[in-house]
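[1] got a structure for you, letters missing:
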């Protein structure tokens, strides 16, 4: 086996390949092959006398390797470029591995001493220096690499790249193989209920060992947590770690012990934190790491420059969850053929017998067309069947249906109110699609005068559907513009005072840009959504989308098993609860983890979980 591996290495060196697998079958590595998270790759130095095209190819392939500090990768660069090239300055993600074309230089007097090649492709995403992912509508990518002949260590003259952009450029398959999505957690600011609640901030970190820092995935994640929130989320969250807090020098691997206790050594900046702040710091680490390590982290101990600072276990950390729902499993709610709000008890996992809700929404006093239930399941908001009126009512007490909280002046049902949504602070949100006056509205704690919410980045688009995250700082919008409905995610900023609040949705960013038409959305857990949509010219699909807009995680496509003609989806904050869908042909169906779609009810509309 060792001889075979050596022979494989010799073949790769002779062909000028920049990297090779060290596990699995022996074969040359093509950067355009589909990603395989089980393949390890390391870089191979440029061969003596390599042609310029081999140098470019070897450099590109070497970027897909696990080369420590990219030391071998830098050998494809000139001495000056090797010192200044910054691979940590972000990653460009292309649909396929970059294409090489060239040489570009046709001056016969210079072609023996310098030349250039152009890298081209279709850019689909970018990851910045903060490890924050931004999906992009496919755009043309073009970058020039310039090469010169330079003397190397043995005095011979070889081709080397002397002009190279900072950062990495990877095909999508290699990116999936090399990186994974993780959530780091910070505390929401501006909450009206005064309760500390953690918000997921998704980033992409290197799977396994990072070439630059030599840190494990868990250690990389803690490091990014300590560096602070990403720029997009920063205005609405903060960290309890004192400024300058970092991992103690030399820490490259973090793992829980046999008691599932994780000790995190920090520098002396952490000593400034008081006990209450320290416990909140520990909660940030616990939430961030609990899905990463092979052994479940049950307790986090923080150590500062002077020793142990504090400890927090998983049960104590639960109070910092953004979900302020009911104590039991979330129930499912829908509207029956008579316009009455019905409930499927949560303890039944979607298999229970529907029953009319308590209160006026369950009596049929008025026919409803859409419903949204508060996360504590004490109240609900329902939109009338004609889309004109929004009613708010108790789910635990009987009484008469109150006057509408919001009324739309839209001429047609499609130009009136959307389905309502409740955030984790108990505020109620709805959009009015009236062509003469489209608005996004918020009712503080579901009561009082509706407040219009500014959405500066809407640019003439109209909100067709909305869903608030449990933490209350992110909103998912279906926006129609130029004949297409796409998914956008905005940041909810809260300013002003309790008496005169100023609420706006800022920095709208497109999520899943490859889906040109999206018809239904629902938050699923802390940092992802379930989305129903179509690619250009494609068929309908149901898939997961991360809160940063990416549609892949740990190499998975995120596409769920097919189900026919989905009109709406409903997912819970608890990802162990079944995903529900409303279809045209099969009624209401559910998808439990590890199972197939099953019919729950033959009739029903506006299916929702609380939220």
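    That came through fine. Here the structure is a predicted model, which means the values were calculated and not measured. Numbering: from 1, shown residues only.
[2] From here on, just use CA atoms for contacts and neighbour counts.
    Noted.
[3] And the strands in the stretch 151-300 of the chain?
    Assigned by DSSP state E, counting those that start in this stretch, the strands in the stretch 151-300 of the chain fall at 157-163, 168-171, 179-188, 198-206, 237-238, 261-265, 299-304.
[4] take a look at this one as well, against the first:
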């Protein structure tokens, strides 16, 4: 029987995974892989899985090691349905060292409290002291494990476990992709206790295959302030109750929010919660009242905050939890440390005012066949609507002979930043009134194809662009769209050239498409650091580049999307072009969009007005400007256009 993973809370879409093979009597079963000592071995221990079926019946089956039939190698759990609970099997009497190692590694993937089954494979001292915490090592496949040669002591055995690292999840639940084919390697020391083999040196953190990790954890975003704007900070929490804290997913996420931002984002955001704020002692779950209000009791550290600060705290909480459950909270109420007295409450409407989100776009934009910047309205709620592109108002409509190469429109849709068709001049042009074209704010000197990139606006009104000229390559920022251009230091470029960029609306992250040796393009996200106080404004810099699409062998295009995500067009190794939503931490969160093989540019509205969704825009080499309404197929908007854009 093959089971397809069902989307858990917070998922953006289905995740790929194989099914659980049914054994005798219908019990889920893992097949064994035989091998001589010293050869590659895979985990073979059986698991017990429990699932709550649609009819409300609890189905449980206990797997056993098969003693006949074909032998299959398995690499970690076989994509067990995310709604299935998995429990390890305790060690058998007088189990061999190989079985102890296999059983322990399988038990790490279980849902039992305090990892009780995994601890049964450890010595008494190791079981008491072992604290894997929330840190996780994620491997691209399962673990290889084999005995270390040369061990002579019959009372001890030493086994090596190894695999290829895909990512790590730190103690703050932040996901960090690995680069350069990093290898995981650890040694497990086994000893005999009362003639039973046990592990004396367990791994320092949980070690999971990618399929196990996707089954057990889900991506969520917690929110912090950068200036007056909320910023999404993606993390991963357990799909069900955490084995250590026994908290449900919502409570885990709130706990993570209170613990502070991820280390990577921490330097550019701040939390409204006082230092040391935690959930009231003993809180394992959070409840809703009859008005769909989430009530959150805090400890005494937050008892005496002023109302404006309390409102910002509640806003962080509301945005953090609103996508975690099917019944989204309409209001968050914070309680004092007595668990009863209300400190403050915030509704969705009030929170939206405090969050300072980008406005809903009024138009979609692109460059037409005559190299003019045009705008149109695409309404996904009205399939019969006729849309007619029109030239944008202002000097661009009246400037004789001016041709647009690429363009970006500010979030308020009052100005456009355009690069001339020859790729040399960057102009900031009002979208109202009339008059002559203003002079360029920046001039590039490179020859084709090393010209100025498509510009990008952040919500504060700063303009960003990169010069691809090898003699003068660099990232530039135009403060307010009118100030003197400032070169932005980007740490970690290592001689690579920026070929495309997109600043996040909040202005604290920038997505950079870098030309790698050999001609491939990879996507990286950097943290934008701005000087504090009244220091030198030119000291704005980009720090700590990290891979944003490590699964892609070559990236073609990208765009920021709501809730701190990226829509990325690229090709996996040996695969075809596809468009996928990614979290800014580099983890994939949804299935690919349909028909993405010809897309070379994409645009997504970053506003979060869910009552008025905006379609995905794209440029197809075959069809021109196309758009994708939710749940539909691509449609052609303009056969001769290029450079699709939403404000930003």
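    Here it is on my side, so go on. On a predicted model such as this, the values are computed, not experimentally measured, just so you know.
[5] before we move on, back to that, closest one to residue 481 of the first structure among the strands of the stretch 151-300 of the first structure?
    Nearest of the strands of the stretch 151-300 of the first structure to residue 481 of the first structure, taken as CA to CA: strand 198-206 at 27.6 Å.
[6] can you tell me what part of the second structure the closest one aligns to?
    Residue correspondence for strand 198-206 of the first structure in the second structure, counting by TM-score structural alignment: residues 230-238.
[7] Mean distance between that stretch and the first structure after superposition?
    Here the mean offset of stretch 230-238 of the second structure against the first structure after fitting is 0.5 Å, by mean CA distance after the TM-score superposition for the first structure.
[8] still on that earlier bit, and residue 484 of the first structure, which of the strands of the stretch 151-300 of the first structure is closest to it?
    strand 198-206 (27.2 Å).
[9] For that closest one, what is the distance to the chain centroid?
    7 Å (CA atoms, centre = their mean, to the nearest Å).
[10] Turn the strands of the stretch 151-300 of the first structure into TSV, including mean neighbour count and distance to residue 337 of the first structure.
    Formatted as TSV, these follow (neighbours: other CA atoms under 10 Å; distance: least, CA to CA, whole Å):
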stretch	mean neighbour count	distance to residue 337 of the first structure
strand 157-163	23	67
strand 168-171	22	50
strand 179-188	24	40
strand 198-206	25	38
strand 237-238	19	43
strand 261-265	20	53
strand 299-304	22	49
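[11] Turn these into a markdown table, including distance to residue 276 of the first structure.
    What follows is these, written out as a markdown table (distance: least, CA to CA, whole Å):
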| stretch | distance to residue 276 of the first structure |
| --- | --- |
| strand 157-163 | 51 |
| strand 168-171 | 41 |
| strand 179-188 | 14 |
| strand 198-206 | 15 |
| strand 237-238 | 15 |
| strand 261-265 | 17 |
| strand 299-304 | 13 |
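[12] Do a quick rundown of the strands in the stretch 1-150 of the second structure.
    Using DSSP E, counting those that start in this stretch, strands in the stretch 1-150 of the second structure cover 21-22, 28-29, 47-52, 58-62, 84-88, 136-139, 144-147.
[13] quick one: the helices in the first structure?
    Counting by DSSP state H, one finds helices in the first structure at the ranges 2-15, 52-62, 79-84, 172-178, 217-227, 275-289, 314-317.
[14] Now distance to residue 428 of the first structure and mean neighbour count too, for the ones you listed, in TSV please.
    Formatted as TSV, the helices of the first structure follow (distance: least, CA to CA, whole Å; neighbours: other CA atoms under 10 Å):
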stretch	distance to residue 428 of the first structure	mean neighbour count
helix 2-15	61	14
helix 52-62	51	24
helix 79-84	52	14
helix 172-178	38	24
helix 217-227	31	21
helix 275-289	27	23
helix 314-317	27	14
